[in-house]
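>>> Here you go, sequence then predicted model.
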Amino acid sequence: MMGSADRFTLAERVGIGATAEVIRGFDQERRVPVAIKRLHEHLAVDPITRERFQREARLSARITSEHVVGYVDTGIDAEDRPYLALEWLEGEDLAHRMRASGARLGTADALRITRQAALGLFALHEAGIVHRDVKPGNLFLAEQGEGAPFLVKLLDLGVAHDSASENVDGVALGTPFYMSPEQARGDTEIGPRSDLFSLGVLLYELLSGKKPFAGEDAFSVLAKIVLQAPPRLSDVWPDAPPALDALVARALARDPDARFSSAREMAHALAAIERVVLEGAAPPADITLPPALVPSDDHLVGVIFGRLPLSSNVGRTRALFQRIAEQHGGVVIPLLGRGVAVVFEGECADGLLRAADAALDLVKQVTGVRLSLVTGGALPPGSGLSASVIERGTRSLERPRADANEPPVRIDDATAHLLEEQYAIEGAPGSLSIRGTRGRGLTNP
């Protein structure tokens, strides 16, 4: 039915996704079951989707590792639908295991899973491939026979980046909760250390039962990944072994250069922690924990969160937005899609006041932009923002409009209290906005 000489026969469908279905098949040549991933019929006629699928097959064929699902064959079936034959795995993916037993797994399983996943990522990285979608659903816990421990295998190279070829335009870059800061900013260059950040997110979740970056919507999650000072494992697991706390902190560093230099180095570090935590070995002598971060009551940071308007030229709109914000001394940080944030730091409340002026200027010159403005205590330079500032800013931005005439610069109640003497504030508590400045003539954006 499929391939040359009808090598594969099909049985039941065992999974279905946005672009393809997975069918249990049988390899007549090797006399073993296989998993047949086949492009949906309605997508098989789209040349872009078809090329993406075939590109995934080409990448899979380049990898030989016990920690990456094995490639068998690829081709076009009798219905002109591309297919990819992979080794058949018995077991379950990690997402299913986490749903069944709770997000928090035992320390032994959490370390074993992430160590083996790191080895699989190392095989990909050595071949010039960045996975870009490391998440529970793409890690499979393969059964190895009665009494044998499971073997972790990476799945799905559908959005992987191949350094030896051009990217396919329009490919999504992963799953928000597990994205690296580089992905959440929409950077064009995504390197291997991005996968290590995603694996660090997964390890944090397996050990604590909580995601390190959570929010009410995708925008707030992306903003936290890019802007928030990375949370410590010990913040949610006070009894976390210091060596494990330090390992997770290194994996979650916002600066890629501060993470592990390679997936192999991370795998070795995880193996060492396994010996410390599970076997009572002496901890490494060079444990370095990041300092505790306390917001300053004396210095405030002002932050604008925004969504750029729908436009046929988002790049031009983003450039105009950046130019205006930088004229007021703001540091502009792009977020994936049409999102943007601007951070204003300064002595006392100077950063907040410049942020307010910038927001009013932006809504006058960038037609259709939607903004929120919040403030909070500044963290040490380069550390990022507190989760509270990001949560208040994204919540204000996403709240429904109070009425059609509501000013487009939204603020939360705490920020309004600090600005009310110099700026005209409108609305009721919980739905406040800035109309303009006092004493210099009110603006009417």
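On my side now, so go ahead. From a predicted model like this one, the values you see are computed outputs, not experimental measurements.

>>> Could you use CA atoms for every contact and neighbour count after this?
OK.

>>> What segments of the stretch 51-200 of the chain are helices?
Applying DSSP state H, counting those that start in this stretch to the stretch 51-200 of the chain gives helices spanning 94-101, 107-126, 181-185, 192-208.

>>> G158: which of those is closest?
Among the helices of the stretch 51-200 of the chain, helix 107-126 comes nearest to G158, with 13.3 Å by Cα to Cα.

>>> buried stuff in stretch 172-189?
173-186 (16 or more other Cα atoms under 10 Å).

>>> Pull the distance from stretch 201-219 to the chain's centre.
10 Å (Cα atoms, centre = their mean, to the nearest Å).

>>> Can you name every helix or strand that the strand ranked longest in the chain contacts?
Longest strand of the chain, by residue count under DSSP state E: strand 296-307. On a contact count with 3 or more Cα pairs under 8 Å, 6 or more residues apart in numbering; DSSP states H and E, strand 296-307 meets strand 339-344, helix 350-365, strand 370-378, helix 387-398.

>>> out of the ones you listed, deepest packed?
With neighbours defined as mean count of other Cα atoms under 10 Å, the helices and strands packed on strand 296-307 peak in mean count at strand 370-378, which reaches a mean of 25.

>>> Put this next to the previous one:
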Amino acid sequence: MTGGRLIAGRYELTEPLGKGAMGQVWGGRDLGLGGRHIAVKLMHSGQMASLSGTADLEELRRRFERECQVTARIDHPGLVTVYDAGRDDDELFLVMQRVEGSDLGDHLAEHEHYPWQWSAAVAAQMCAALVAVHAVPVIHRDLKPGNAIVRPDGRVIILDLGIAAVASVGDTTRLTRTGALIGTPVYMAPEQAIGDSPVGPAADLYALGVLLYELLTGRLPFEAPEASGLLYKKLHELPVPVRHISPEVPEALATLVARLLDKEPTARPADAYEVYSLLAPLLPRPYDQAHSQPSLPTDPTRPFREPMAPWPVPRGVAPPPVTASGFGPPPVIDLPGTLEEVRGLLAAGRYTQVADLLGRALPAAVAEHGDPSPVVRTLRKQFAATLVDTAQYARALPEIRRLIQDLTAERGPYDPVVTQLRQDESLCLRHLSG
């Protein structure tokens, strides 16, 4: 598919933003509202049917539209706003607010020392949104770093309620059948992975616990090369305590993470509101001069420190990076600034310039940080994706293979990112051999 396609006579697709098992996400413009920037998720009916166990595609489409109506009723600043939903030939589409920022995985990679205060602020913001989601009641079912965006002003936005299971019983029905493994195994609660009963809000709290553990320690609580081995560890082993890895983390925060990761749903906190109340004492207070610090782009503590304040950093001015001891000298490669420039070029459809910019930045980042650095990996991922999107398969292939090698060694061959990279590798080989 190429940019320029028109959906429902008004939504123009301009550039790909991402893809996964459920479909593709495109950036676009709403021509009916003066070209407002939007994100459009396209899901093929056949793929949805295979995941839902529904043979009747017409019934599947009706159920999809009903669920979109339910999720669209959730009004919270920590959630993406849903504008429209419908069908276009064999594809279902969801039109959403386009959110600029870094996904949580990239945000962690961009800041090699991730302060525990940031981790608590991210989790608290996500809890506030989950309270609204669970009140509908809806279960997200797929909380993970790729489904959360940290905006430049520090606000955290949860994405992808499109595969959420509607828990109410009135005029709505579940799109995903009981037992379907909808979600990402690494972040999936044990009861959700087993799939022998409907999941509840406690499954989202478990995923939040995995996210919080990862932010605090830089690693996952459980890892295994296969999903079955991962599930066994979740059911029969305990993760390394947070403070054994990161001793600077407050005891209260480490204890909360352990409760969120409990194997038994009933042993976890009662709801997202309770989790927020436990995080609240660890959050900065508004305008507390004793703990004030310069505002940084994507600092998730800022909404608590300076609520409703305008963003103070002029566009194009890169602030100093966060280091273990506070603020350090500017790096040779300003990763947030580079990624911001990349996003602007992508929005303008200037893909060749994106590839050139990343091609220059990557060697300099390798020289400064070394190949294993998260900074280098973030740039390499964006560089490879841009080369694939611009059909530069010969240049993309070595970057993809390097990522596959590194990520397979760290996460195992069945990690969803590795799986996607394998698909991109196959795409490149097909084009190069043809």
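Perfect, I can see it now. Note that the structure is a prediction, hence the values are computed from the model and not measured.

>>> Include distance to D239 of structure 1 when you put the helices of the stretch 51-200 of structure 1 into a markdown table, please.
Conversion of those to a markdown table gives the following (distance: least, Cα to Cα, whole Å):
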| stretch | distance to D239 of structure 1 |
| --- | --- |
| helix 94-101 | 21 |
| helix 107-126 | 12 |
| helix 181-185 | 28 |
| helix 192-208 | 11 |
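
>>> For R323 of structure 1, which of those helices is the nearest?
helix 181-185 (18.0 Å).

>>> ok, and what's touching the closest one?
For helix 181-185 of structure 1, contacts defined as Cα atoms under 8 Å, 6 or more residues apart in numbering pick out 173-174, 176, 189-190, 194, 222-223, 225-226, 254, 333-336.

>>> picking up where we left off before, what's the closest of the helices of the stretch 51-200 of structure 1 to L352 of structure 1?
helix 181-185 (23.5 Å).

>>> Give me the mean deviation of the closest one from structure 2.
When structure 2 is overlaid, helix 181-185 of structure 1 sits 2.2 Å from its aligned residues on average, using mean Cα distance after the TM-score superposition for structure 1.

>>> can you tell me how far the most centrally placed residue in structure 1 sits from A100 of structure 1?
In structure 1, the residue lying closest to the centroid (Cα atoms, centre = their mean) is M179, at 1.5 Å. From M179 of structure 1 across to A100 of structure 1, the span is 24 Å (Cα to Cα, to the nearest Å).

>>> For the stretch 51-200 of structure 2, just list every one of the strands.
82-88, 91-97, 102-103, 138-139, 148-150, 156-158, 165-166 (DSSP state E, counting those that start in this stretch).

>>> Just give the number of residues close to H244 of structure 2.
11 (other Cα atoms under 10 Å).

>>> check which helix or strand covers it.
Element membership for H244 of structure 2, per DSSP states H and E: helix 242-245.

>>> Verify the stated contact: A214 of structure 1 with P176.
No - look at A214 of structure 1 against P176 with Cα atoms under 8 Å: they stay out of range, at 9.5 Å.

>>> Now do the shared contacts for the two.
V221.

>>> quick one on the thing from earlier: nearest to E67 of structure 2, of the strands of the stretch 51-200 of structure 2?
Among the strands of the stretch 51-200 of structure 2, the nearest to E67 of structure 2 by Cα to Cα is strand 165-166 (7.0 Å).

>>> Mean distance between the closest one and structure 1 after superposition?
Mean deviation for strand 165-166 of structure 2: 1.3 Å (mean Cα distance after the TM-score superposition for structure 1).

>>> Over which residues of structure 1 does that strand lie when aligned?
Matched against structure 1 by TM-score structural alignment, strand 165-166 of structure 2 falls on residues 161-162.

>>> corresponding residue for the residue nearest to the centre of structure 1 in structure 2?
Under TM-score structural alignment, M179 of structure 1 pairs with M188 in structure 2.

>>> Then K211 of structure 1?
By TM-score structural alignment, K211 of structure 1 lines up with L220.

>>> hang on, the earlier thing: please name whichever of the helices and strands packed on strand 296-307 of structure 1 is nearest to A95 of structure 1.
helix 387-398 (26.2 Å).

>>> Now do that closest one: which range of structure 2 does it align onto?
Counting by TM-score structural alignment, helix 387-398 of structure 1 corresponds to no residue in structure 2.

>>> what sits up against that helix?
Contacts for helix 387-398 of structure 1 (Cα under 8 Å, 6+ apart): 215, 219-220, 223-224, 227-229, 303-306, 370-376, 410-412, 431.
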